[in-house]
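A.B. asks: pasting a predicted model and its sequence here:
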Amino acid sequence: MTTSASDRSALGAFLRARRARVTPGDVGLPTSGRRRTPGLRREEVAQLAGVGVTWYTWLEQGRARNASDQVLEAVARVLRLDAAEHRHLMVLAGRGPAPEPGPPMDLRPEHTAVLAKLLPYPAAVQTDCYDLVAANRAYRYLFADLDTYPVEERNCAWLMFTEPSWRDSLVDEDTVLREITARLRNRQPEHRDDPRWNALIDRLRQESPDFVRYWESYEVVGDSTQRRRYVSPRVGTLDVQFQSLWLDRARGERIIVMTPADDPTAQRLERLDSLVGAAPAWTARSDSAGGSAAGA
């Protein structure tokens, strides 16, 4: 399948970044001698993958238009790609379909019912590019009042990189920001024609030097349950399991929920809900579909 110039360029950048992370010792090559650059040399990758050096060089330069599955699999093996990286490679090489940009997520009553039932645990309905479609009151007041932000700013990636009250909540700032960027990197090629994605990435690149730094490192990761530590201005330190309950995995639509990882966190989340208990059980973006914007 023929790929676009931008995808071929991204594929080359991805391969160069992954090549720099693999040492000769990782693949059974001698480790003696000085190297001008980290990782493997192009000719070493080509030799181990069983392809010509010129052909592999073209791949990294974005000049190869129709790499075969056999070549891609061999390169993936040599570069020791994990499942998320392998999937990303195949999408960039034109092996994964790019979904058509669709309408905003349809927020349904059963979604908001789950948000309410999950209290006092913070939970929110989130899209593939981190837009927050709806949130229960524990999530709404976890760091700052989410409803006070303009609708276009109710996005976890945007808030974590640009809003001090959200960023200051991160105990492990580098880890969280790096993973947010790596997830966006991973899914972005599938949404290359989606205005929502393009606008978000452009805004983050313009407003956050840290985002640019992480973005240009070209790390990609998949979704998994993560243990996270936050500091809530209302109740203090929270140690939680951050997980996704998928509504539509193909579209990336999910309910994110934070469950306590220890008893003190469970007690603090109970206290948070008691402090904000007069607020509606959930609220939604005014531009989301499917009923009213708040629920008792």
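C.D. replies: Right, received. Where do you want to start?

A.B. asks: from here on, just use CA atoms for contacts and neighbour counts.
C.D. replies: Will do.

A.B. asks: what are the ranges of the strands in this structure?
C.D. replies: Applying DSSP state E to the chain gives strands spanning 123-126, 132-136, 226-232, 236-248, 253-260, 282-284, 294-295.

A.B. asks: can I get those strands in a markdown table including distance to Val45 and mean neighbour count?
C.D. replies: Shown next, in a markdown table, are those (distance: least, C-alpha to C-alpha, whole Å; neighbours: other C-alpha atoms under 10 Å):
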| stretch | distance to Val45 | mean neighbour count |
| --- | --- | --- |
| strand 123-126 | 39 | 27 |
| strand 132-136 | 42 | 27 |
| strand 226-232 | 33 | 18 |
| strand 236-248 | 36 | 17 |
| strand 253-260 | 37 | 22 |
| strand 282-284 | 50 | 24 |
| strand 294-295 | 56 | 16 |
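
A.B. asks: Pro189: which of these is closest?
C.D. replies: strand 253-260 (17.1 Å; C-alpha to C-alpha).

A.B. asks: quick one, what contacts Asp294?
C.D. replies: One correction, residue 294 is Ala, not Asp. 280-284 (C-alpha atoms under 8 Å, 6 or more residues apart in numbering).

A.B. asks: for the residue nearest in space to the middle of the chain, which non-adjacent residue is spatially closest?
C.D. replies: Nearest to the mean C-alpha position of the chain, counting by C-alpha atoms, centre = their mean, stands Arg183 at 2.2 Å. Excluding its sequence neighbours, the residue lying closest to Arg183 (C-alpha to C-alpha, 6 or more residues apart in numbering) is Val221, at 5.4 Å.

A.B. asks: who are the neighbours in contact with that neighbour?
C.D. replies: 84-85, 179, 182-183, 186.

A.B. asks: tell me which of the residues you listed is nearest to Arg228?
C.D. replies: Among the contacts of Val221, and counting by C-alpha to C-alpha, the member closest to Arg228 is Glu179, at 11.8 Å.

A.B. asks: mind checking how far that closest one is from Pro209?
C.D. replies: From Glu179 over to Pro209 the distance is 16 Å, taken as C-alpha to C-alpha, to the nearest Å.

A.B. asks: I'd like the strands of the chain as CSV, with distance to Tyr56 appended.
C.D. replies: Formatted as CSV, the strands of the chain follow (distance: least, C-alpha to C-alpha, whole Å):
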stretch, distance to Tyr56
strand 123-126, 39
strand 132-136, 41
strand 226-232, 36
strand 236-248, 37
strand 253-260, 37
strand 282-284, 49
strand 294-295, 55
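
A.B. asks: also this one, for the comparison:
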Amino acid sequence: MSRSNASGSNALGEYLRARRELIDPAQAGLHVLGVRRTPGLRREEVATLAGISADYYLRLEQGRDRNPSAQVVESLARVLRLDEAATQHLLSLSAQRPAGSRRPRRETVAAGVRQLLEVINLPAFVESRSFEVLASNRLARAVSPRLAPGVNRMRAVFLDPDEREFYPDWEQAARGLVAGFRASVGTDVDDPRIMQLVGELSLGSEAFRRLWARHDVAALAGGSMRVRHSELGELELRREKFPLAESGGQILAIYHAAPGSATARALEQLRTLTTEADRTNRMDGTDEAGTSASATSA
């Protein structure tokens, strides 16, 4: 039995095929006569351009050979016009992974990181490799209630109608999120929890199915985004992301704004409101449910 059949997954082959079908033959310097019935490059064209046999490339796509050399991967990356992040993803799919390398079922956020969330004067949260919010501060939850611990951002973006209102540039945000998600989970796409999440999103969202089928990957990076706050209106936020050492792939995300901008003033207003709410809660002897102390995830 082939490894593809034994494992039930052929992530390398699926990725190669998806990226092959996105390449216009003209981009690869090929002159095509007539109209093709299928998009992209043919397998034998990829093989020829990469300098490998057509039979070997076929075995790679079918999952009958899963360990191409680094030189072959680099040649395929060149033919498929992969950027650095996509090339690294292809390399990770090609690498052998030792048995028993699954992540633990429950995740915790380090105490020091939870303390940082409480003292940092900006909206901040910690997410898992599957984009589940593990911990967040009050400012983050004031920006969006869907940044509360236990919320999966993939589910929120694709299955919660409120998120389409929250992101004026929803299509752009969704595409970036899916590319980041695929890069984040890497070779864990056959993890039962990841498979369940992908299946749920595929059934519930045509947009997710379309974007997931592209096999885009995006490296961990900051950027800018527009959001529509229910009380403060449109905000122009910058986001920074930092990998947390020895955390199993957890990411610290921080939102901020250009100094002196309207968004910076709005964040200051939000900061004042949350501080007043904290003071009221302390006087009443109560606390907000779902604080960053709730830092475990099934």
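C.D. replies: Noted; the coordinates are in hand. The structure presented is a predicted model; accordingly, all values stated were derived computationally and were not measured.

A.B. asks: give me the TM-score for these two chains.
C.D. replies: Overlay of the two chains. TM-score (TM-score structural alignment, normalised by the length of structure 1): 0.83; 283 aligned residues with a C-alpha RMSD of 2.9 Å.

A.B. asks: re the thing from before, residue contacts, the residue nearest to the centre of structure 1?
C.D. replies: Contacts of Arg183 of structure 1 by C-alpha under 8 Å, 6+ apart are 220-223.

A.B. asks: now which residue in structure 2 aligns to it?
C.D. replies: Aligning on TM-score structural alignment places Arg183 of structure 1 opposite Gly180 in structure 2.

A.B. asks: same deal with Phe211 of structure 1?
C.D. replies: That one, Phe211 of structure 1, aligns with Phe208 by TM-score structural alignment.

A.B. asks: same question, Leu200 of structure 1
C.D. replies: In structure 2, the residue matched to Leu200 of structure 1 (TM-score structural alignment) is Leu197.

A.B. asks: again, but for Pro264 of structure 1
C.D. replies: Looking across to structure 2 (by TM-score structural alignment), Pro264 of structure 1 lines up with Ala262.

A.B. asks: against Arg138 of structure 2, how distant is the nearest residue to its match once chain neighbours are set aside?
C.D. replies: Among residues not flanking Ala262 of structure 2 along the chain, Leu235 sits closest, at 7.8 Å (C-alpha to C-alpha, 6+ apart). Distance of Leu235 of structure 2 to Arg138 of structure 2, given as C-alpha to C-alpha: 17 Å.

A.B. asks: what ranges do the helices span in structure 1?
C.D. replies: Along structure 1, the stretches classed as helices by DSSP state H are 5-21, 42-49, 53-61, 69-78, 83-92, 109-117, 137-140, 156-162, 164-167, 173-187, 195-207, 209-216, 263-275.

A.B. asks: what's the most buried one of these?
C.D. replies: Burial of the helices of structure 1 is given as mean neighbour count (mean count of other C-alpha atoms under 10 Å); helix 137-140 ranks first at a mean of 26.

A.B. asks: that one vs structure 2, average offset?
C.D. replies: Mean deviation of helix 137-140 of structure 1 relative to structure 2 after superposition (mean C-alpha distance after the TM-score superposition for structure 1): 1.0 Å.

A.B. asks: and that helix, what does it pack onto?
C.D. replies: Identification of packing neighbours for helix 137-140 of structure 1 by 3 or more C-alpha pairs under 8 Å, 6 or more residues apart in numbering; DSSP states H and E yields strand 123-126, helix 263-275.

A.B. asks: tabulate these (TSV), appending distance to Val133 of structure 1.
C.D. replies: Shown next, in TSV, are those (distance: least, C-alpha to C-alpha, whole Å):
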stretch	distance to Val133 of structure 1
strand 123-126	5
helix 263-275	20
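
A.B. asks: nearest to Arg95 of structure 1, of those?
C.D. replies: With C-alpha to C-alpha as the criterion, Arg95 of structure 1 lies closest to strand 123-126 of these, at 26.7 Å.

A.B. asks: which residues in structure 2 does the closest one align to?
C.D. replies: Per TM-score structural alignment, the counterpart of strand 123-126 of structure 1 in structure 2 is residues 124-127.

A.B. asks: coming back round to it: mind checking which of the strands of structure 1 is nearest Glu173 of structure 1?
C.D. replies: Closest to Glu173 of structure 1 of those, according to C-alpha to C-alpha: strand 226-232, at 9.5 Å.

A.B. asks: quick one: that closest one to chain centroid distance?
C.D. replies: 17 Å (C-alpha atoms, centre = their mean, to the nearest Å).

A.B. asks: that strand vs structure 2, average offset?
C.D. replies: The superposed strand 226-232 of structure 1 is, by mean C-alpha distance after the TM-score superposition for structure 1, a mean 0.8 Å from where its aligned residues fall in structure 2.

A.B. asks: in structure 2, what range does that strand match?
C.D. replies: Using TM-score structural alignment, strand 226-232 of structure 1 pairs with 223-229 in structure 2.

A.B. asks: any chance you could list what contacts the matching stretch?
C.D. replies: Identification of contacts with stretch 223-229 of structure 2 by C-alpha under 8 Å, 6+ apart yields 143-144, 165-169, 173, 234-240.

A.B. asks: rerun that using 10 Å as the cut-off
C.D. replies: With contact meaning C-alpha atoms under 10 Å, 6 or more residues apart in numbering, stretch 223-229 of structure 2 is reached by 142-144, 163-170, 172-173, 233-241, 255-257, 266.
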